[in-house]
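In: with the sequence up front, the predicted model follows.
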Amino acid sequence: MSGELVLVRKGAYYDSVTLMRVSRALTELPGVAAAMVAMATELNVAVIRDLGFTVPEAGPSDLLIALRAADPDAAVAEADRRLTGFQPQETAAEQPPLTTFSAARTPADLVLVSVPGEHAFAEALDAIQAGLPVMIFSDGVSVARERRLKELAEEKDVLVMGPDCGTAVIGGVGLGFANVLTPGPVGVVAASGTGAQQVTCLLDWAGTGVSHVLGVGGRDLSAEVGGLSTLRALRLLDEDPATELIVLVSKPPSPEVARMVREAEERLRTPVVRALLNEGTDLTAATEEALRVLGRPVPEWPSWPAWSGRTAPHKTIKGVYSGGTLSAEAAQIAGQGDFVDYGDDAYTDGRAHPMIDPTLRVEALARARDTDVVLMDVVLGHGADPDPAASLAHAVARTPATVVVALIGTEGDPQDLHRQAAAFREAGAAVFTSNAQAARHARSLL
């Protein structure tokens, strides 16, 4: 018998990526009209209510299962089966360390923290006190706590990457969202995950590899944090014999911190190319400058024009982005328009990042008008959606707007960059591997 239900599982925590996958699997089942399995954050409760469900009393640490199906009990059973599949079944002898403190006493070179934001500070603190560098993938850590972690890291002589550090590459090993990159002479210090991915992917297209990518968190160059991790990362890369050139990637830093970083650069033996968006450059231009400093040729960046242009008079640009720095760069180049970074904390609270979960951007494409130019990024690599074109290209084909895609990736990425480009082009989009070139093309359509 058809019907709907909303179940509350008190204190049952699962990460947002797991819940997104379970929700997607349930939605694809025969007889299921709507399904959402999510933690009961304020945003998720609002989304479930928008789907027409009545939500019982629940808190952010509770699990919600909302279903509208021909047989809701069977759908719940399937949800439970899939959730059980994500629970590790380990024997006592195989039980891993239960805390960062205990894990740090085993042989380790680095700690990766990816827990709900309210718990990330304590775990990172344990790692630093054990004398280990730490990458904090989690967001939701206050600026004051970030500053405290980085001050302690200075005392312990270790690096803090993050909080909200989405991308790092250490000795060829990618952490978080990471593209498949050729090893090479360029080290990257990045207060921007997608900014670092754009620069390193273009370097890869140019046949120039990367030694390390040290993410420092998007707030590191703010006045409150003082660039503590950036300064340490610059020193580390300067001491690395495999690094011949450093690229510093960031959104606009605090003027005082920018001065401090400039003075630090002058003390380094390794040359530094700055990719700072408030200095009249863009990420593609900075990459080209890095290639020239290394004495290497600048290639023509690959692009795929749309099969046919839509004829409606274009009046507005809408930016539908998953990367904050890419969105800021596009807005700077376009000079006008409404740009939204769906990777911002306001949109990721209790749900997967838009590089994994396309839902919010699919909805944004559906709201676009025939007078709009929609400019969007699609970021490939490990950790990202295994096939972003499967959902986004269909949304591109359905929207009445003209779509321009910045496709950030390398030929080694598991999603198959050329297949992704072909799918978006067939859906009607123009595709560029350079976000700056995509933004200029979008501007030219007005």
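Out: Great, that's in hand. Numbers count the residues shown, from 1 in each chain.
In: from now on I want contacts and neighbour counts done on CA atoms only, so please keep to that.
Out: Noted.
In: what's the spacing between residue 169 and residue 391?
Out: Distance, residue 169 to residue 391, using C-alpha to C-alpha, to the nearest Å: 28 Å.
In: which one of the two has more residues nearby?
Out: residue 169 (22 against 14; other C-alpha atoms under 10 Å).
In: any buried residues in the helix or strand harbouring residue 122, and which?
Out: Element membership of residue 122 [criterion: DSSP states H and E] is helix 117-129. For helix 117-129, the neighbour count (16 or more other C-alpha atoms under 10 Å) marks 117, 120-121, 123-129 as buried.
In: ok, stretch 245-262 next?
Out: So stretch 245-262, judged by 16+ other C-alpha under 10 Å, has buried residues 245-254, 257-258, 261.
In: what's next to that stretch, contact-wise?
Out: 185-192, 195-196, 218, 221-223, 226-227, 230-231, 234, 237, 270-278, 283, 290, 294, 325, 328 (C-alpha atoms under 8 Å, 6 or more residues apart in numbering).
In: hold the first one in mind and look at this next one:
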Amino acid sequence: MAIKIETFKNMYQDSVSLMQISAHIGKLPGVEQASVVMGTPANLAQLADAGLGNDVQASPNDLVIAVRGDEVACEAALRFAHERLSARASSEEARTSEALAPTSLAMACDEQPSSNLALISVPGDYAAAEAIKALQLGMNVMLFSDNVSMAQEKAIKTLAREKRLIVMGPDCGTAIVNGMPLGFANVVRRGGIGVVGASGTGLQEVTCRIDQLGAGISQALGTGGHDLHEDIGGISMQFGLDALAEDPDTCVIVLISKPPARAVAERILEGARKAGKPVVVNFLGAAEEDMRAPGITPAFTLADAAQFAVALLNGAPLPASVARVEPQDEARLAKESESLGAQRKFIRGVFAGGTFCYESQLLCRDAGFTASSNTPVKGNVKLADIWTSAGHTIVDMGDDDFTRGRPHPMIDPTLRDERVRAEMRDPETAVVLFDLVLGYGAADEPAQGLIATLTRIRAQAQGRDLPLLIAHVCGTQSDPQVRSRQADALRAAGVLVAGCNAEAALWASRVARMQAQRHA
């Protein structure tokens, strides 16, 4: 087993591009692990933690490629990465052959003075400074970068508030501004519903569900996961709420977050009451009475938030919550689980989306199943070993625990697929619960590798019972991956595909309950 490392001096690339190249070379035959990163101290430490080199010499503006595997395969991977990077550089040179490419935000603004939004994706050590530069130039900011301190975030957002601008982020992975998808976003139709969300995949789930229900999005604004922390005070969510309240194209507003600090929640809800438009609030895990007020419709699940917003837009009665199992689904689950052995009793959740992991934990917990997780909700427990499941286990494979030195599972599902395989081979697993997230930046065919894995496991089982597989696909028909194509492929492979994340979690809980009752 060899480790090959190559460093490119002064070749900055954004993190999404680097993750995509990592995913490509990581799948080459003979390559065990690959990572393409900028040479920041944090990234170099992650390479060392991942066993990809302890003495890499690089500066933050240098690009580092590290590969482990068969020596010949590693050499081929380095050549492939070099070709991809060279092609990208040549393309950029061609586009700017007649003019000097801007090397700063100020130069870009001089060339395009009407610009009012900067998307920043640089290492966290430098992200705050670039955000402040953009704000001083009068631009709103989408801060894709993470590893920005809470103190820096507060300073950036305070400045933005003074200038009547918004900072989406830090660690904002999703937004749709004037119909333009940014980061990990989906292709949704335009319409009268505006969304402000402190969670990326939560924003994706709600916007996709709204599209599936025939309505559309005016704006979808991410805030970053820490915005509603007491130290930040919900500055970005309040700005987004006020902007949507003033926007003539927005008729209904949706707010999404994990439960905020109490004082912050009160301020946001007071702003929602004064919006002058219907507002749907989904603070995941919060009690409905804590969200209910005149002009505010509380939603228990992400899918509820979407369908309530569409009903309010259309002037229709609110539909029933999705937080229930329909009789026909109950009958199907009972039939599908008849062949499960008595020892199969545990739910095993394997998620690419952090918010999907969070919501599933809440629903399974409320159904009576305490689970272990690397990101436990209140009432659940911290997983002792993130690589080994114990009892009911629901993990977020997109958390830093799993992505150090590796691409996010939305870009490269390999690690997620390996975890699903391990859970299927555990004789105590009753049901494997997982998500498939589509859209820009996500894997081209996210179901493909998983289906190949399922086919091999079923062939090796030779008639022995296997756990049920339950999934939900977050995406739309207009996404590059086409939602129906991915769902149909999963169904053909024997996976039960739910309509939304909440429904999938409830199905998994019901299977576990049936197993407990059947073999009490």
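Out: All right, it came through fine. Keep in mind that what you see is a predicted model, and the values were worked out from it rather than measured.
In: ok, the buried residues of helix 117-129 of the first structure vs residue 164 of the first structure, which is closest?
Out: Each of those was scored against residue 164 of the first structure by C-alpha to C-alpha, and residue 117 proved nearest at 9.3 Å.
In: mind checking what that closest one lines up with in the second structure?
Out: In the second structure, residue 117 of the first structure lines up with residue 124, judged by TM-score structural alignment.
In: OK, contacts around the nearest residue to its match once chain neighbours are set aside?
Out: With sequence-adjacent residues excluded and distances taken as C-alpha to C-alpha, 6 or more residues apart in numbering, residue 124 of the second structure is closest to residue 147, at 4.8 Å. Neighbouring residues of residue 147 of the second structure by C-alpha under 8 Å, 6+ apart: 123-125, 170-171.
In: at 10 Å instead, please
Out: 42, 123-128, 170-171 (C-alpha atoms under 10 Å, 6 or more residues apart in numbering).
In: which of those still touch in the first structure?
Out: Retained in the first structure: 123-128, 170-171, out of these (criterion both residues aligned by TM-score structural alignment, their matches' C-alpha atoms under 10 Å).
In: could you report the distance from the equivalent of residue 229 of the second structure over in the first structure to residue 228 of the first structure?
Out: Applying TM-score structural alignment, one finds that residue 229 of the second structure aligns to residue 222 in the first structure. The span separating residue 222 of the first structure from residue 228 of the first structure equals 10 Å under the rule C-alpha to C-alpha.
In: who has more neighbours out of these two?
Out: residue 228 (21 against 18).
In: quick check: closest non-adjacent residue to that one.
Out: Closest to residue 228 of the first structure by C-alpha to C-alpha, 6+ apart is residue 150, at 6.4 Å.
In: can you map out the helices along the stretch 51-200 of the second structure?
Out: For the stretch 51-200 of the second structure, the helices defined by DSSP state H, counting those that start in this stretch cover 71-95, 105-111, 124-136, 150-162, 200-212.
In: as TSV, those helices with distance to residue 20 of the second structure would be great.
Out: TSV is the format used below for the helices of the stretch 51-200 of the second structure (distance: least, C-alpha to C-alpha, whole Å):
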stretch	distance to residue 20 of the second structure
helix 71-95	10
helix 105-111	25
helix 124-136	19
helix 150-162	27
helix 200-212	19
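In: of those helices, which approaches residue 22 of the second structure most closely?
Out: That would be helix 71-95 among these, by C-alpha to C-alpha, at 8.3 Å.
In: and the closest one, which residues are buried?
Out: Buried-residue list, helix 71-95 of the second structure, by 16+ other C-alpha under 10 Å: 71, 73-78, 80-82, 85.
In: for stretch 405-419 of the first structure, same thing?
Out: 405-411, 413-417.
In: what's the helix holding residue 122 of the first structure packed up against?
Out: If contacts are counted by 3 or more C-alpha pairs under 10 Å, 6 or more residues apart in numbering; DSSP states H and E, helix 117-129 of the first structure sits against helix 100-103, strand 111-113, strand 134-136, helix 143-156, strand 160-161.
In: now the ones you listed in a markdown table, with distance to residue 43 of the first structure and mean neighbour count?
Out: Below are those laid out as a markdown table (distance: least, C-alpha to C-alpha, whole Å; neighbours: other C-alpha atoms under 10 Å):
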| stretch | distance to residue 43 of the first structure | mean neighbour count |
| --- | --- | --- |
| helix 100-103 | 30 | 16 |
| strand 111-113 | 24 | 20 |
| strand 134-136 | 23 | 27 |
| helix 143-156 | 23 | 17 |
| strand 160-161 | 28 | 30 |
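In: residue 441 of the first structure: which of those is closest?
Out: strand 160-161 (34.4 Å).
In: and the counterpart of residue 506 of the second structure in the first structure, helix, strand or coil?
Out: Using TM-score structural alignment as the criterion, residue 506 of the second structure maps onto residue 440 of the first structure. Three-state call for residue 440 of the first structure (DSSP: H, G, I helix; E, B strand; the rest coil): helix.
In: tell me how far the match of residue 117 of the first structure lies from residue 346 of the second structure.
Out: For residue 124 of the second structure, the distance to residue 346 of the second structure - C-alpha to C-alpha - is 39 Å.
In: let me see the ranges of the strands in the stretch 351-500 of the second structure.
Out: 372-373, 381-382, 393-396, 429-437, 468-474, 496-498 (DSSP state E, counting those that start in this stretch).
In: which one, of the ones you listed, ends up nearest to residue 459 of the second structure?
Out: strand 468-474 (15.6 Å).
In: whereabouts in the first structure does the closest one align?
Out: So strand 468-474 of the second structure sits over residues 402-408 in the first structure, by TM-score structural alignment.
In: fine by me, thanks again.
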